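J.: my questions are about this predicted structure, shown below with the sequence.
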Amino acid sequence: MSEAATSTNTAALDAASFAAFIANEPGAVVVDFWAPWCGPCRALAPRLEQLARQFEGQIRVRKLNVDDAPELAAAHGVRGIPTLILFKDGQAHSRLVGLHDETQLSSWVRAAL
């Protein structure tokens, strides 16, 4: 787990744990496809922490470092980072690309729930 993804609210996934977590997690999961060298990704991190707290019990937020799992990022059509994908019942439901503020993130999650 990287230093930037040590919070329990936004714990890290890796290539080995990704599929099982997404498939077995009831409800919605927001996965942040990010990289430690990405400035907008680092700026988004505290906003995702807040999002996880705001929707606690409704969604889980997880992070996936695209440098560690490039094949997984490619398989999910991630072409730019940060990319957020909301999964419901194991399937990609919606996505956001780029840096967004708290209001935009909350609205996006509400619309998906």
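T.: Here it is on my side, so go on.
J.: make it CA atoms for all contacts and neighbour counts henceforth
T.: OK.
J.: could you pull out the helices for the protein?
T.: Along the chain, counting by DSSP state H, helices occupy 15-24, 39-54, 70-75, 102-112.
J.: which of these is buried the deepest?
T.: Ranked by mean neighbour count, the helices of the chain are led by helix 39-54 with a mean of 17 (mean count of other CA atoms under 10 Å).
J.: dropping in the other structure now:
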Amino acid sequence: METGMNKGVKAITDAEFENEVMQAGSPVLIYFWASWCGPCRLMSPLINLAADTYSDRLKVVKMEVDPNPATVKQYQVEGVPALRLIQGEQLLASTEGVIAKDKLLDLLDTHLN
């Protein structure tokens, strides 16, 4: 169903983090989630929307928290769902918990324009 390399949300692991996030040429939105997390199900469509809407200037990846403790620790993810917007080594924005669509789009617009 994916149409291009940048389309859609790619699931990554701790092992892929350096390559997929740190080496990305654009900002990266990391979506931290867990299979047991009810609110994460509310966030998933929003994350997909962000990936589609900003596909030209944003990479979107998702990380399941339980199998990827190194990245969770590095970015101090306290609970899920959580978002981290990163460009290179720099953390641009961070959220914990479910956020509304307009808040997510505002956050992205602020850092991507």
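T.: That came in fine, so what should we check first? The structure presented is a predicted model; accordingly, all values stated were derived computationally and were not measured.
J.: out of the helices of structure 1, which gets nearest to Leu86 of structure 1?
T.: helix 102-112 (7.8 Å; CA to CA).
J.: now do the contacts for Val98 of structure 2.
T.: Applying CA atoms under 8 Å, 6 or more residues apart in numbering, we find Val98 of structure 2 in contact with Pro39, Cys40, Leu42, Met43, Pro81, Ala82.
J.: just to revisit the earlier point, reformat the helices of structure 1 as CSV; add distance to Arg62 of structure 1.
T.: Formatted as CSV, the helices of structure 1 follow (distance: least, CA to CA, whole Å):
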stretch, distance to Arg62 of structure 1
helix 15-24, 9
helix 39-54, 9
helix 70-75, 14
helix 102-112, 14
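J.: out of the ones you listed, nearest to Asn9 of structure 1?
T.: helix 39-54 (5.8 Å).
J.: mean shift between that closest one and structure 2?
T.: Helix 39-54 of structure 1 differs from its equivalent in structure 2 by a mean of 0.8 Å after superposition (mean CA distance after the TM-score superposition for structure 1).
J.: what's that helix aligned against in structure 2?
T.: Using TM-score structural alignment, the residues of structure 2 aligned to helix 39-54 of structure 1 are 38-53.
J.: what does that stretch contact?
T.: Residues contacting stretch 38-53 of structure 2 (CA under 8 Å, 6+ apart): 7-9, 31, 33-34, 58-60, 80-81, 97-99, 101, 105.
J.: just those now: which is nearest Met22 of structure 2?
T.: Distances from Met22 of structure 2 to those, taken by CA to CA, are shortest for Lys59, at 11.3 Å.
J.: that closest one contacts Pro27, correct?
T.: Yes: between Lys59 of structure 2 and Pro27 there is a contact under CA atoms under 8 Å: 6.3 Å.
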